[in-house]
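Peer 1: mind looking at a prediction? Sequence and model below.
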Amino acid sequence: MTIRTPDVSNLRCDLPASFVVFLVAIPLSLGIAVASGAPLAAGLIAAIVGGIIAGAVGGSPLMVSGPAAGLTIIVASLVQTYGWRATCAITFLAGLLQLALGAGKVARTALAVSPAVVHGMLAGVGVVLILAQIHVVLGGSPQHSAVANLQELPGQLVGSHSHAVMIGVLTVAVLLAWDRLPGRTSDGNVLRWVPAPLPAVVVATLAAWWLGWDVPRVDLPDSLLDGWQPLALPEGTLPGLVGAVVSVAVVAGVESLLCSVAIDRRRPEGVPSSDLDRELMGQGAANTVSGLLGGLPIAGVMVRSTANVEAGARSRASAVLHGGWVLVLALLCGPVIELVPLSALAGLLVVMGVKMLDTTRLRDVRHHREAPIYFITLAGVVLLGLGEGVLLGIGVAAWLALRRLARLSVEVEEGPGPWHVVVTGSLTFLAVPRLLRVLQQVPPGKTVDVDLHVDFMDHAAFEALHDWRVAYQRLGGRVDIDETHESWYERAVTGEMSPARKSPLPVRWWAPWANRRRQVSTNEPDASGMSPSDLLLAGVREYHDSTARLVRPIMAELAFQQTPEHLFITCVDSRVVPNIITASGPGDLFILRNVGNLVPRFDSRLHDDSVAATIEYATNVLNINTITVCGHSNCGAMAGLLAGGSEIEHLPGLSRWLRHGNHSLARFLDTPPGESGEDPDGELSPLSRLCRINVMQQLDNLLTYPWLRRRVEAGKVELTGLFLELETAQVHILDPTAGRFVTVPSQVPDQAEEGTPGPGTAVPDRH
């Protein structure tokens, strides 16, 4: 594990960002210490260590670590059970465990925990935090459990009229009103960088001081390490101690890793992604030091990390500097911190608890049908405790996963010809009774087509299906089994049980409608008797049934922003499907299609802005750095050019458009057969030669745009030529040096020679 020196050039962004995070961290760290029943200095120590140690050696450049609200229940329980010194020892041991887990490269396994469990856990912690701290806001003391706090709340509400109540209410009011100030979120407003917790605590503190109210306040020791004593070994049963260490290590680790993943999605361009194993080791190092110095357990904190990103941080230096600011404040400004009323910190924690009940997360889990996991985890945390609630949520998630794995659809379709039995899902021993019950509905002596759309078939299911088939055929019937995804049945019959090759996309996704005998997944009739509009709707229904669920997570992520890698210019020909020939998916290609894949020249007399507008948007807004022109064989547009336009005289719009291909035609006429690199032997037909030459010419036409040519010459944009040979379904790439299309290499070369353009890179003024 190495410590990387921050890039000095980023300090102009990281320095102000670190101060914003520091302003957020101070009140939160003190409030979490109060809620945990720990010394107030423990919150500051954890903020300092989390910023400096975890920030310097962790694997997430922009994440900020410190005392986390999600650990308050665990810490409060440990303090009550073992005492504070023993809790510090548990934090120390949890840090060592995290170091071992990080060294063992197991960080990603923590992400296997269902997000519904994590969000339910955080919501449960929020409820417990609210019920506990609202008593402090009302001038009382929290009880030993959430249920007891709820039972005592009515009496507390009736009998609380102290100044502490007014301070807590004032804090909550400022927190809620701050983000609603007019213009605060605009870029030019200086208040945009002031986090709400700071003015809330400052206003409450000034109000208590100005009015002379005698309310409980923060009580710091003379020094952060004042009264420090060596760690004490907890007294208790070994299983209980092991459980405490594991719970702190796992909960803090999982919360940190999930926070790291979430911040990765928001990181600006140029910031590297997180190394989760290194991050877990960084958290372990921080917890080890924090436990040794008498600080709270440390985890990655979403509130501080989000503030760090929004404030413009560019590297880990921001997190490290924020820890330094906390250290300076703790050493030099202790008397100022001691003016803060405890009820103000409690009000801050109440609002934080409300924010942990994130309704957007609830909508997400409901969308994925995981709401039971969320609510059961929440209830378990509130009623039973954090560890018990999480284990309960994991158990429910596992049970639901098993139910989904065992889900099976078996349908019988009676027709004038063969009977059809459609089996969809996972065919396991759990589904055997249902499968046999449906198969028994088929009368004897029929021809039966069994369509297996299964992603798994165990031995019990195979034996049941095979025995039924043998018995049915013995009575005079006929059974044909068709497997569309994997050959589970066939491999079991033949005894070839090598791993099956999985089809990553739904069956027939690439085949034209005319090749589909019938719509198995949607129970549509034969395609041969359907109108074009019926075929279209049948295709949409098949997409909804078999493909939409697979691409929904991708589309949801792309819904508000697209970041394609390439601008792909190709013909409108229905036989050319860019996503098939490039094996690309949603969000990969920014596609421009027109007749003949033509690019009008910059100085063309025939004015056309559609192509130029697409290129401008792709390069200037989407920052695409690769433009591909893809032609194809037997192109109708090129055939029209060869015929001199006589065949399309009755189509005035098309005739005008094809004038943009005159440069391709002139280049074709200037290059006799056998004299070009593309056709050295003169074996290609005139149409085949023109289709290839047209791609080369369109690449040259792109270079007539001055702003694009400058980018190409500066190496910021690469131009590539592709050619699809329809007869063989093969794609060829343009080698600009040889002036011909070559076979796409089976793998990308390790490193092209510096200064030498690779295949597909357009060279200016090639013709």
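Peer 2: Noted; the coordinates are in hand.
Peer 1: contacts, neighbours, all on C-alpha from now
Peer 2: Will do.
Peer 1: check which element follows the longest strand anywhere in the chain along the chain.
Peer 2: Taking DSSP state E as the criterion, the chain has its longest strand at strand 447-457. Proceeding N to C from strand 447-457, the next assigned helix or strand is helix 459-474, under DSSP states H and E.
Peer 1: packing partners for that following helix?
Peer 2: In this structure, helix 459-474 packs against helix 432-439, strand 478-483, with contacts taken as 3 or more CA pairs under 8 Å, 6 or more residues apart in numbering; DSSP states H and E.
Peer 1: closest to residue 550 out of these?
Peer 2: The closest of the helices and strands packed on helix 459-474 to residue 550 is strand 478-483. By CA to CA, the value is 20.1 Å.
Peer 1: that closest one versus helix 459-474: what angle between them?
Peer 2: 150 degrees (axes from the mean of the first three to the mean of the last three CA atoms, to 10 degrees).
Peer 1: just how off-centre is the helix or strand just after strand 478-483 within its chain?
Peer 2: Sequence-wise, the next helix or strand downstream of strand 478-483 (DSSP H and E) is helix 488-494. Centroid separation between helix 488-494 and its chain, computed with CA atoms, centre = their mean, to the nearest Å, is 38 Å.
Peer 1: so which bits of helix 488-494 are buried?
Peer 2: Neighbour counts over helix 488-494 (16 or more other CA atoms under 10 Å) mark 488, 489, 492 as buried.
Peer 1: look up the closest residue to the second one, ignoring the ones flanking it.
Peer 2: Think residue 489. Distance criterion CA to CA, 6 or more residues apart in numbering; nearest residue to residue 489, sequence neighbours excluded, is residue 462 at 6.5 Å.
Peer 1: give me the neighbour count for the one you found.
Peer 2: Look at residue 462: counted by other CA atoms under 10 Å, it has 20 neighbours.
Peer 1: ok, now residue 557?
Peer 2: Neighbourhood size, residue 557 [other CA under 10 Å]: 12.
Peer 1: any idea how far it is from residue 18?
Peer 2: According to CA to CA, to the nearest Å, residue 557 and residue 18 sit 29 Å apart.
Peer 1: I'd assumed residue 135 was in contact with residue 156.
Peer 2: Yes. At 7.0 Å, residue 156 and residue 135 qualify as touching, with contact defined as CA atoms under 8 Å.
Peer 1: quick one, which of the two is more surrounded?
Peer 2: Using other CA under 10 Å as the criterion, residue 156 and residue 135 rank with residue 135 on top: 24 against 18.
Peer 1: from the chain's centroid, how far away is the helix or strand where residue 19 lies?
Peer 2: If you go by DSSP H and E, residue 19 is part of helix 11-36. Mean-position distance between helix 11-36 and its chain equals 27 Å (CA atoms, centre = their mean).
Peer 1: structure two is appended below for comparative analysis:
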Amino acid sequence: MRTRRVCPMATDTKSDGKLAAGGLASALRHDLPASVVVFLVAMPLCLGIAVASGAPLAAGLIAGVVGGVVAGLLGGSVVQVSGPAAGLSLVVADLVMRYGWRATCMITLLAGALQLLLGVCRVARSALAVSPAVVHGMLAGVGVVIALAQLHVVLGGSPQRSAVENLVELPHQIIHNHTHAVFVGVLTIAVLIAWTRLPQRVRSLPAPLAALLVASVTAWAAGWQVTRIDLSVSLDSWVGPVWPSGDWHGIVAAVLLVALLAGVESLLCSVAVDKLHRGRRSDLDRELTGQGVANMITGALGGLPVAGVIVRSTTNVRAGARSRWSTVMHGFWLLLFALGFGWMIALIPMEALAALLVFIGVQMVNMGHLRNLRGHSEVPVYVVTMAGVVLLGLAEGVLVGLGLAALLALRRLTRVTVRATAEPDGRWHVVIGGSLTFLGVPTLTSELRAIPAGVTVDLDLNIDFMDNAAFEAIHDWRQEYERGGGTVNIDEIHDEWYAMAASGVRMFPAKTPPRAPDRWWLPWSHRRRGRRVAHSPLAARHPDRDGSPAVPDLLAGAREFHRLTAPLVRPLLHTMARTQEPSHLFITCADSRIVPNLITASGPGDLFTVRNVGNLVPRLGSEPEDDSVAAAIEYATEVLNVRTITVCGHSGCGAMAALLSGGEKVTGQPALSRWMRHGNHTLARFIAGESAGEDHGPLDRLCRVNVIQQLENLRTYPQVDRLFRGGDLELIGLYFDIGTARVHLLEQHPQVASGPA
């Protein structure tokens, strides 16, 4: 059975330079419709973010146009959409209050110049060193602040100066304001919530646009008294940026804050968008450069700061965009709308835009990020950053989050694990792992002093660093312990940190990476890249997939074993060189994806393994005769005295697929056809049984049924049946699901119920 290897870059399109004939057809077919969808999503968001930022309404549209056209053409991501970002609205609102709008535009321009400089210096990758927990926590905090502020507008009131004041004032607003503005806001939010539950055809219109349309038409038809904005006034009063007046320290800090926040958000968005498509990967330095030029232009034109935005970018990918022309065209649609249809904005109630911002703010508190962070113990960073942004301010909250993330990282890097176990012969085995610094000395000394006095201690140091405080703690304990009549044998798995310190050799401050096998469990094809090609006739006769001479993988693997693994396992293998004492007879399929020692976490001497096509056990006396499996069963039970026989099947078994096809898949393969006759009892059991609803189709159920049938076939051997009935032998059925990498224990009854092993 062969599978065709599909190159992940196959769907990339020529998105740079002039459009070729094929590129133009692709742009018209895929990018043009996608650009319209993104425009419909972006237009209300540009207006709403301008309102939340305290900027002129036209500033949002200017940023949308510049972000689409300039960042789209110059950026390093082919499908990312840039424009005004909700995450920057608090920063902009604060700058507008402190310096004025025109000065804020100059700060945006300077921030763009700084981004351009950083992109030219190729430092974009360093921005990814910022913890995503801090970024997501910051965005969540911004969302809470936006939602609390705009909720007052929805309720017919005015936002207060801080999130805390907004929260305190909220009950008063809810009790005393019941105007038409409240009706418009509630209606907008209701449409946004209900839109996702409507049929797919209806949902082709983006929810933000639909909500604004419904609210505007309803307010006009009902004659409600609402607040409206004239975009023409905003356009007619355009003025250029001016230099901000005030303390230059504050101005520099503002430029740095806008540049870094917009840059980090854009780069993280690029990385996230790369996971949504199979085209060309993002050039992060070029993306930062493009964002810098876009911010310089939007600042000069009087627009909001721009950044890559995940909602519009995700919409772009899902709408079928193939190249950067979708982003560029969406910017032109925004420009066309602002110049030709700006009068339509006067029909949109301000309260509807505020309700849209409330909805966006709530969505920025993404519970999916919390679930992802929980597995890495970074939820505290997220929560503290969010709380800091809400209670203290954006810059203060981010600094608090970064500080906590650094402390947690330091704690992880200096974490020490001490595992002490008593051996049956009276010795104690102690394994110390991690980085031994002064921070781990209390834990280290506490665990070591708990070891009983007067015994032999085998101390394994599985460490990558040891400072003087840790060395003194271990050395002092060892001397004291040996004075009390005990013995301490120290074995260092990596570099000899303890031995060198004890002999007075100068220690190097850098950590030493573990000398471990290079991901030994990976297939050869995954480790081939970077390995030197052997210039030999054998290599020349076997070209690999990329057209270059192939490395003889088996010999290269043997050399790797000799160099890395053999020194570690040689002492163990030396003790078992004369005899083997396995506890299991392990019968499994010959499928190359099944690695018994890997899926059972077993080592040398544990498993006496039999492999064949379909993990079949021919019944005693069956035709055609097979002495191979029978010999292994006899030797395992009568000579090796194994106490367990395990039959392990797996998902997608080719032998079972052949059995299910009635033999058609093995036509022309006489030996295999004869061997597959041993699966007839499995097929009969499959036909007689029914699915319990726990499998994934007929083939999956047959693979599971086959395991149970082979366990019954084992009972046809007298010595197996005798040992099993006497309680001296256990029969176990395992099923390995390759796709999920999970091992299931199969119960021995016809329904073949299973659960994780």
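Peer 2: Yep, that arrived. Since the model is a prediction, treat every value here as computed from it, not as a measurement.
Peer 1: if we can go back for a sec, now do the buried residues in the helix holding residue 19 of the first structure.
Peer 2: 11, 13-36.
Peer 1: same check, this time on stretch 227-235 of the first structure
Peer 2: 231, 234.
Peer 1: in the second structure, what stretch matches it?
Peer 2: Stretch 227-235 of the first structure corresponds to residues 237-245 in the second structure, going by TM-score structural alignment.
Peer 1: ok, now stretch 689-699 of the first structure?
Peer 2: Stretch 689-699 of the first structure covers no residues of the second structure once aligned (TM-score structural alignment).
Peer 1: starting at the chain centroid, how far to that stretch?
Peer 2: 40 Å.
Peer 1: which residues in the stretch 151-300 of the first structure form strands?
Peer 2: Taking DSSP state E, counting those that start in this stretch, the strands of the stretch 151-300 of the first structure run over residues 299-300.
Peer 1: ok, the stretch 451-600 of the first structure next?
Peer 2: Going by DSSP E, counting those that start in this stretch, the stretch 451-600 of the first structure shows strands at 478-483, 566-571, 589-594.
Peer 1: quick check: what element follows the last one along the chain?
Peer 2: Meaning strand 589-594 of the first structure. Taking DSSP H and E as the definition, the helix or strand right after strand 589-594 of the first structure is helix 610-616.
Peer 1: now do that next one: which elements does it pack against?
Peer 2: Secondary elements touching helix 610-616 of the first structure (3+ CA pairs under 8 Å, 6+ apart): none.
Peer 1: now do whatever helix or strand comes next after that helix: distance to the chain's middle.
Peer 2: Counting by DSSP H and E, the next helix or strand C-terminal to helix 610-616 of the first structure is strand 626-632. Taking CA atoms, centre = their mean, one finds the center of strand 626-632 of the first structure at 30 Å from the center of the full chain.
Peer 1: hmm, who's touching strand 626-632 of the first structure?
Peer 2: 565-571, 576, 596-597, 691-692, 694-695, 698-699, 717-726 (CA atoms under 8 Å, 6 or more residues apart in numbering).
Peer 1: where does that strand end up in the second structure?
Peer 2: Taking TM-score structural alignment, strand 626-632 of the first structure hits no residues over in the second structure.
Peer 1: tell me the helix or strand right after that strand.
Peer 2: Counting by DSSP H and E, what follows strand 626-632 of the first structure is helix 636-642.
Peer 1: for that next one, list every residue counted as buried.
Peer 2: Under 16+ other CA under 10 Å, the buried positions of helix 636-642 of the first structure are 636, 637, 638, 639, 640, 641.
Peer 1: in contact with the fourth one: list those residues for me.
Peer 2: Taking CA under 8 Å, 6+ apart as the definition of contact, the neighbours of residue 639 of the first structure are residue 687.
Peer 1: can I assume residue 208 of the first structure is in contact with residue 166?
Peer 2: No. Look at residue 208 of the first structure against residue 166 with CA under 8 Å: they stay out of range, at 9.4 Å.
Peer 1: alignment lookup: residue 115 of the second structure to the first structure.
Peer 2: Match for residue 115 of the second structure (TM-score structural alignment): residue 98.
Peer 1: residue 250 of the first structure versus that match, what's the distance?
Peer 2: For residue 98 of the first structure, the distance to residue 250 of the first structure - CA to CA - is 8 Å.
Peer 1: residues contacting whatever residue of the second structure lines up with residue 142 of the first structure?
Peer 2: Correspondence of residue 142 of the first structure to the second structure, assessed by TM-score structural alignment: residue 159. Contacts for residue 159 of the second structure (CA under 8 Å, 6+ apart) come out as 149, 150, 152, 153, 166.
Peer 1: let's have those residues in a markdown table, adding distance to residue 656 of the second structure and secondary structure.
Peer 2: As requested, these are exported to a markdown table (distance: CA to CA, whole Å; DSSP: H, G, I helix; E, B strand; the rest coil):
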| residue | distance to residue 656 of the second structure | secondary structure |
| --- | --- | --- |
| 149 | 63 | helix |
| 150 | 62 | helix |
| 152 | 65 | helix |
| 153 | 66 | helix |
| 166 | 66 | helix |
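Peer 1: over in the first structure, see which of those survive.
Peer 2: Listed in the original numbering, those still in contact in the first structure are 149, 150, 152, 153, 166 (both residues aligned by TM-score structural alignment, their matches' CA atoms under 8 Å).
Peer 1: what is the burial count for the fourth one?
Peer 2: Using other CA under 10 Å, residue 153 of the second structure has 22 neighbouring residues.
Peer 1: thought it was touching residue 349?
Peer 2: No. Assessed by CA under 8 Å, residue 153 of the second structure is found out of contact with residue 349, at 11.0 Å.
Peer 1: aligned counterpart of residue 315 of the second structure in the first structure, please.
Peer 2: By TM-score structural alignment, residue 315 of the second structure lines up with residue 307.
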